[in-house]
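Undergrad: Below are the sequence and a predicted model for it; my questions follow.
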Amino acid sequence: MSTLNLKPANAPVRAYYATLQKFAKGRFDNEGNIRGAFEDLLKKCAGCPIHRAVPSRDG
């Protein structure tokens, strides 16, 4: 099983945290919003063929 080598300086991680900060300022920090932002992060990081993001079905 392969792992993602993510660091806080990676562009997708920075974008994820920026999105979370926007949600917090607007009081949109509920699970649904955060889940979407995390799914976007996974999609961006799953760009190589050995990683694949599968969204949750209980949304």
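TA: Sure, I can see it. The structure presented is a predicted model; accordingly, all values stated were derived computationally and were not measured.
Undergrad: From now on I want contacts and neighbour counts done on CA atoms only, so please keep to that.
TA: Noted.
Undergrad: what secondary structure does the spatially closest residue to Ile34 that is not a sequence neighbour sit in?
TA: Sequence neighbours aside, Leu20 is the residue nearest to Ile34 in space, at 7.0 Å (criterion: Cα to Cα, 6 or more residues apart in numbering). Following DSSP: H, G, I helix; E, B strand; the rest coil, Leu20 is assigned to helix.
Undergrad: Presented hereafter is structure B, for comparison with structure A:
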Amino acid sequence: MSNRIFTEKEIKRLSANKYVKSVSAKGITYTEEFKHIFIAENEKGKLPRVIFEEC
């Protein structure tokens, strides 16, 4: 876990992402759809950072 705190501007931008279920200053909760995509892509060998950047 990171000690990073999201700004209001970052929270607003993250909230607009279709794969983000909820976001607060301290964390992000992703949708079930994203979790399935993440697992499938990761099993194909795609790096986590790349998956997050693409989604």
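TA: Happy to help now that I have it. As the structure is a computational prediction, the values presented were derived from the model and not from experiment.
Undergrad: so what number do they get for TM-score?
TA: Remark: TM-score between the superposed chains equals 0.39 [TM-score structural alignment, normalised by the length of the second structure]; 33 aligned residues with a Cα RMSD of 3.0 Å.
Undergrad: burial of the residue nearest to Ile34 of the first structure, as a residue count?
TA: Residues lying near Leu20 of the first structure (other Cα atoms under 10 Å) number 18.
Undergrad: just Arg49 of the second structure next, same as before
TA: 8.
Undergrad: Secondary structure element holding it?
TA: Assessed by DSSP states H and E, Arg49 of the second structure sits inside helix 48-54.
Undergrad: if we look at that helix, which residues are touching it?
TA: The set of residues external to helix 48-54 of the second structure that reach it, using Cα atoms under 8 Å, 6 or more residues apart in numbering, is 38, 41-42.
Undergrad: ok, now how distant is the residue nearest to Ile34 of the first structure from Pro12 of the first structure?
TA: Using Cα to Cα, to the nearest Å, Leu20 of the first structure is found at 12 Å from Pro12 of the first structure.
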